[in-house]
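> any chance you could fold what I've pasted below:
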Amino acid sequence: MTIFFAPLRLAPRPTEPQESVWKLLLEVTPIQWGFFFVGWLAWCCDAIDFFSVSLSVTALGEQFDRDTTKITQAITLTLLFRSVGAVLFGVFSDRFGRKWPLVFNLLLVAVLELGAGFCNTYQQFLAVRSLFGIGMGGIWGLAASTALENLPVGLRGIGSGFLQQGYAVGYLFAACISLKLVPAVHPGWRALFWTGAGISAFGAAVRAVLPESAVFQKAREAAEKHGFISEKEKTRIFLHETKEMLKKHWVLCIYAVLLMTGFNFLSHGSQDLFPTYLEKTKGFSAHDATIATIISNCGAVSGGIVAGYVSQFLGRRITIVVFVCWVAVFIPLWILPSTFGGLAAGGFWVQFGVQGAWGVIPIHLAELAPPAFRATFPGVAYQLGNMVSSASAQIEATGGDHLKTTLNGKSVPDYAKVQGIFIGCIAAFTLFITVIGPENHGSHFEKHRAAFDEGGGSDEAYIDEEGAAAAASAKETDLEAGDHENEKASEERISTEKQTA
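Just a heads-up that it's a prediction; the model follows:
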């Protein structure tokens, strides 16, 4: 049962001795490593492709003769259409498997990224980037389910942190390509898009070589043990189970979208215009702005890994709260300095907090999701949040048009003040949504049946008795912790009443 307004508390203490992280890592099989790597790589490709626009705003403005606000419209349209891709590819993955939907998804992204590099007009560029958003929308849910469902439960926290920082690593790769390759070749900004297309095609090839997810295959075999069911009948069952899931979990769906709205505003508000902010408000060269971006993404990678690991012990929500507070503390260092060192340090520590909080999200959403919909639910929630936050770059660009500062005697957009206010407000909203929400730490979602199995959409639909026993043990631990808290509160109340008497 999903409980909102639950008190923040540490992760439930395991009832049995737990193996160390290092021992668990040594026990991971090559195929499990392959699943995790390809999920990480897919998410990395998504970031390279998305941030190709952010890193090329100035060059695109010169190419298409448009100002920053107009160019950022391409970012907005990409984010708007990502929810369509999340629904399509998420449903395909939960219905047909993890393998081929992700292969097709990555190939689609590669083709559209390649096409973006051949655009000669602003209208063509907007059209291609809009379609591109559909392709990008499916990747996160498929990548997370592929990477995490095959890992041992004890590694999912740190695995979540590593997986999510595929996005920061992708941004890092894109920044390095923009720094070294783009200025050195005649096509200029187009080379960044074409390189991103090649990396996405490579990701598709790697996924095609690997087998179907072992966990999904196990769920499929369990469904077939009930007797032969045609593909048409499986689809009918899947649609029925989806309808029942939405009727039961509609409040959880709304909550997940609100949570991801806050997180997406937080990341896009601190990333999309960061190079532009350094160039136009602080007077950095494009080279120095790119170097600062690389440094900030090193902070992002570090924060995500640390937070993912820590969440195994502190719990998912407490870890998010700690890292969002970290962001708020370092906002002044993000906006006040004028030197390269100060601003690069601000970028490093703010992104340490932003992507630290984000590092918990893949596993947090996977644990909250109805188990049979681990690709659809997190992916759609993520991308609907992306859709709501799609205007982040345009909001900041418009704010910069109205809030001005002086740089070398010239009036320039004051992106420092705009981003400081924006990030501060979003951090407060994200904290509130996280605190009031539920948590399902340590969920054994890998033991659940598939959504195309009759009754498989239920939260209690386990493949075997072992799965049911693990879930019952987890619930018992949570109940014992709740009883302990209630007893403590009762004792405190009785003590207070005696003192008053």
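
> switch to C-alpha atoms for all contacts and neighbour counts from now on
Noted.

> where do the strands of the chain begin and end?
Counting by DSSP state E, one finds strands in the chain at the ranges 404-407, 410-413.

> will you turn those strands into CSV that also has mean neighbour count and distance to Ala286?
Rendered in CSV, the data for those read as follows (neighbours: other C-alpha atoms under 10 Å; distance: least, C-alpha to C-alpha, whole Å):
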stretch, mean neighbour count, distance to Ala286
strand 404-407, 15, 16
strand 410-413, 15, 16
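
> Val321 is nearest to which of those strands?
strand 410-413 (31.7 Å; C-alpha to C-alpha).

> distance from that closest one to the middle of the chain?
Mean C-alpha position of strand 410-413 versus that of the full chain (C-alpha atoms, centre = their mean, to the nearest Å) differs by 35 Å.

> what residues does it touch?
Residues from elsewhere that reach strand 410-413, judged by C-alpha atoms under 8 Å, 6 or more residues apart in numbering: 280-281, 400-406.

> quick one on the thing from earlier: present the strands of the chain as JSON lines; the columns should include distance to Gly39.
Written out in JSON lines, the entries for the strands of the chain read as follows (distance: least, C-alpha to C-alpha, whole Å):
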{"stretch": "strand 404-407", "distance to Gly39": "43"}
{"stretch": "strand 410-413", "distance to Gly39": "39"}
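
> looking at these, which is closest to Phe193?
strand 410-413 (27.9 Å).

> and the closest residue to Thr76 other than its chain neighbours, how far from Leu266?
Closest residue in space to Thr76, ignoring its immediate chain neighbours: Ser390 at 4.7 Å, by C-alpha to C-alpha, 6 or more residues apart in numbering. Shown here: Ser390 relative to Leu266, a distance of 12 Å by C-alpha to C-alpha, to the nearest Å.

> ok, Val215 next?
Here Val215 is placed at a distance of 33 Å from Leu266 (C-alpha to C-alpha).

> before we compare anything, build this one as well:
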Amino acid sequence: MEAAQADAVPFEPDGTQRLQWHVYILCGLVAFLDGFDTQAIGPAADAIAASIGIEIKDFGPVFSASQIGFLIGAMIFSALGDRFGRKRLLVAGTLIIAFSSLGTAFAGSYHELVAIRILAGLGLGGVTPLFISLASEFAPPALRARVVTMLWAAVPIGGMMGSFTSSVTLSQFGWQAIFFIGGGAPLLLVPALVFLLPESREVQRGSNDHGAPRLRVSPIGALFGEGRGVATLWLWLASWMIWMLLVVVGVWTPSLLQRAGWTIPMAALMLGLLNAGGVAGTFLIGAGLRYVPPQRALMLALIAAAAALVMLGTFAHSFAVVAVAASLAGFFSSAAGGCLLALSASLYPERVRATGVGWSLGFGKTGAVLGPLCVGLLLGFQWSTASIYSAIALPGLLAAVLVFLLSRTSTFRAAIKQ
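The predicted structure follows:
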């Protein structure tokens, strides 16, 4: 059905196409920086831990700190964006990312680092539902799922660059250099966001004669109104499982591989391959949504990601197998994240879309907070690398079941046909 709809999309005037590409490119750059900051800390974790005087097994709360900030930012910024302007909140979130990344480089103690990473997560979580909802709003309805999923590819591209940059800078310039880069780039992007990115049309329609956004009833209740309650519940639970999987794989893979005997640069390289697989998977599966329903693609991607993670842990001492398994894990897990965002954006109407995406992300990030802490506990209990990766794979299988339940709701069926 979507293929037929896509073929029926009318030709857009040049001005409209130019505006759409401005939105896609700028939102993609924000997504890129989101991925860069999120993944940069993983390869640097051992060096940071040594610098502030803690053991790597105690680094779990640092990883979880940014996830706590993420869930708060995703929920607060999305609701504020739907009411007061998605563009202005996106600019504010980008500035927070910049200053918190620079602050990470100057953290001198464990408690300072945790506080700064909470702030970093606030910005990272705040911008994500906003760039997703803006890109979704300006995309033709028949292409929305593909645009959102392929936009998500910018996140693993940023993560891949963060991983590869870390592998180079760690030995030559120290771990602080990666965060100087991660802080400077968002500052350079802010002027482009201010002058080139349009404001949401929904917010513009809600403005008064003086251009100030008119206050409206909170959109949060709309996520459960009009028969959406059951669909929202399944979406949130699936998001919980998927984000636990995504974040744990990203932040703990370098340390788990080092525990299996890999050097820091080689572990960072494997994380880079994981992100490279994520780029390819998000683009290819995003393009494939022309032919495959997003819920079916998401279920298949989750099952395949779980299988790849089990393979990665089981053969952690084999360079060739780990390289393939890491690439496949990135391919399918990142594609799953993109498909999930596409489903979130499709489930809710435009007036509350940022809130719908943001609260789904926020709830999902509670799983992302718990996941790194659990891996730290498993390391403390002396679990093997293979056993830990098998445990990480389990949420992927559970998420596939939850997506199936979501796809059976009447609300989802009605929304996906629009």
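
> out of the strands of the first structure, which gets nearest to Trp358 of the first structure?
Relative to Trp358 of the first structure, the nearest member of the strands of the first structure by C-alpha to C-alpha is strand 410-413, separated by 28.9 Å.

> residue in the first structure matching Gly278 of the second structure?
Here Gly278 of the second structure is matched to Ala300 in the first structure, going by TM-score structural alignment.

> OK, contacts around Leu210 of the first structure?
Counting by C-alpha under 8 Å, 6+ apart, Leu210 of the first structure touches 31, 34-35, 99.

> among those, name the buried ones.
In the contacts of Leu210 of the first structure, burial by neighbour count holds for 34-35, 99, counting by 16 or more other C-alpha atoms under 10 Å.

> could I get the residues you listed as TSV with distance to Ser311 of the first structure?
Listed next are those as TSV, based on distance: C-alpha to C-alpha, whole Å:
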residue	distance to Ser311 of the first structure
Gly34	24
Phe35	22
Lys99	29
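
> in helices only, show me the residues you listed.
34-35, 99 (DSSP state H).

> you'd agree Leu384 of the first structure is up against Tyr255?
No - with contacts counted by C-alpha atoms under 8 Å, Leu384 of the first structure stays clear of Tyr255, the gap being 11.5 Å.

> of those two, which one has the most company?
Leu384 (28 against 19; other C-alpha atoms under 10 Å).

> what do we get in the second structure for the more buried one?
Matched across to the second structure, Leu384 of the first structure falls on Phe363, judged by TM-score structural alignment.

> same check on Asp49 of the first structure?
For Asp49 of the first structure, the aligned residue in the second structure is Asp37 (criterion: TM-score structural alignment).

> contacting residues for that match?
Applying C-alpha under 8 Å, 6+ apart as the definition, the contact partners of Asp37 of the second structure turn out to be 101, 158-159, 162, 179, 182.

> recalculate using a threshold of 10 Å.
If you count contacts by C-alpha atoms under 10 Å, 6 or more residues apart in numbering, Asp37 of the second structure has them with 97-98, 100-101, 120-121, 124, 155, 158-159, 161-163, 178-179, 181-183.

> and the residues you listed, which of them are buried?
Neighbour counting with 16+ other C-alpha under 10 Å marks 97-98, 100-101, 120-121, 124, 155, 158-159, 161-163, 178-179, 181-183 as buried within the contacts of Asp37 of the second structure.

> so of the residues you listed, which ones are in helices?
97-98, 100-101, 120-121, 124, 155, 158-159, 161-163, 178-179, 181-183.

> quick one: contacts for the match of Leu384 of the first structure?
Counting by C-alpha under 10 Å, 6+ apart, Phe363 of the second structure has contacts 70-72, 74-75, 235-241, 243.

> please redo it, this time with the cut-off set to 7 Å
Contacts for Phe363 of the second structure (C-alpha atoms under 7 Å, 6 or more residues apart in numbering) come out as 71, 236, 240.

> can you check Ile303 of the second structure too?
Contacts of Ile303 of the second structure were listed using C-alpha under 7 Å, 6+ apart, and they are 396-397, 400.

> how many neighbours does the closest residue to Ser56 of the first structure other than its chain neighbours have?
If you skip the residues right next to it in sequence, Ser56 of the first structure has Trp189 as its closest partner in space, 6.4 Å away by C-alpha to C-alpha, 6+ apart. Each residue near Trp189 of the first structure was counted by other C-alpha under 10 Å, and the total is 24.

> just to check, Ser327 of the second structure is in contact with Met270?
No - distance between Ser327 of the second structure and Met270: 8.2 Å, which falls outside the contact criterion (C-alpha atoms under 7 Å).

> and for the two, which residues touch both?
The overlap between the contact sets of Ser327 of the second structure and Met270 (C-alpha under 7 Å, 6+ apart) is empty.

> any idea how far Val380 of the first structure is from the alignment partner in the first structure of Leu122 of the second structure?
In the first structure, the residue matched to Leu122 of the second structure (TM-score structural alignment) is Ile134. Taking C-alpha to C-alpha as the criterion, Ile134 of the first structure is separated from Val380 of the first structure by 12 Å.

> more neighbours, these two?
The residue with the greater number of neighbours, taking Ile134 of the first structure and Val380 and applying other C-alpha under 10 Å, is Val380; the counts read 29 against 25.

> can you give me the distance of the aligned residue in the second structure for Gln271 of the first structure to Val403 of the second structure?
In the second structure, the residue equivalent to Gln271 of the first structure is Gly250, according to TM-score structural alignment. For Gly250 of the second structure, the distance to Val403 of the second structure under the criterion C-alpha to C-alpha works out to 22 Å.
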